[in-house]
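Enquirer: Sharing a model prediction with you, sequence too.
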Amino acid sequence: MGHSRPVVAVPLVVAGICLAIPFGAMLWVDSYSRLTPALIGIPFFYWYQMLWVVLSTVLTVVAYLLVRRHEAARRGGERK
């Protein structure tokens, strides 16, 4: 009878992509396994990874906000 199928919501897919991007960037070692270009004397290998610490934080916050907004909208729709 009323079997509801799980629906893949776009915000959740985008949140998942935001969380997967840093993993892909760090697993693709050939993209940053070099010394140049240096930034204020810091080899590329190091500053690239430190940049991803900041980018990962931003992407995690974006994913968190997307999921929270989606959950709030879903709860609001259930109350009606």
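Expert: Right, received. Where do you want to start?

Enquirer: When you work out contacts or count neighbours from here on, use the C-alpha atoms and nothing else.
Expert: Will do.

Enquirer: And the helices in the chain?
Expert: 10-27, 44-79 (DSSP state H).

Enquirer: For S33, find the nearest of these.
Expert: helix 44-79 (5.8 Å; C-alpha to C-alpha).

Enquirer: Put this next to the previous one:
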Amino acid sequence: MVTPVRVVIALCLFAPFVAMLWVGSYAKTDPALMGIPFFYWYQMAWVLISTALTAVAYVLWQRDQRARKSQRSTDGGVAK
């Protein structure tokens, strides 16, 4: 079942792939950050961003699973 929460989870997990596979967006040296070319610090920033997005997706998934479990128990275990 596709729900808005699951769409957000998918976007959180999909965004880092798009950002890293679109090399043309970061294949440059400027702007440098403390002498580190953009190409390198952009990729390292995405390591942190990916971690945060994965954590958000995990929390949303756990919340969604708990909600579905409680909904099933109130429905008497009948799948919709």
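Expert: That came through fine. All values derive from a computational prediction rather than experimental measurement.

Enquirer: JSON lines for the helices of the first structure, including distance to T36 of the first structure and mean neighbour count?
Expert: As requested, these are exported to JSON lines (distance: least, C-alpha to C-alpha, whole Å; neighbours: other C-alpha atoms under 10 Å):
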{"stretch": "helix 10-27", "distance to T36 of the first structure": "17", "mean neighbour count": "15"}
{"stretch": "helix 44-79", "distance to T36 of the first structure": "5", "mean neighbour count": "14"}
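
Enquirer: of all these, which lies closest to R34 of the first structure?
Expert: Nearest to R34 of the first structure, of these and by C-alpha to C-alpha, is helix 44-79 at 5.7 Å.

Enquirer: which residues in the second structure does the closest one match up with?
Expert: Using TM-score structural alignment, the residues of the second structure aligned to helix 44-79 of the first structure are 38-73.

Enquirer: compared with the first structure, how much does that stretch deviate?
Expert: Compared with the first structure after fitting, stretch 38-73 of the second structure deviates on average by 0.4 Å (mean C-alpha distance after the TM-score superposition for the first structure).

Enquirer: from the chain's centre, how far out does that stretch sit?
Expert: 5 Å (C-alpha atoms, centre = their mean, to the nearest Å).
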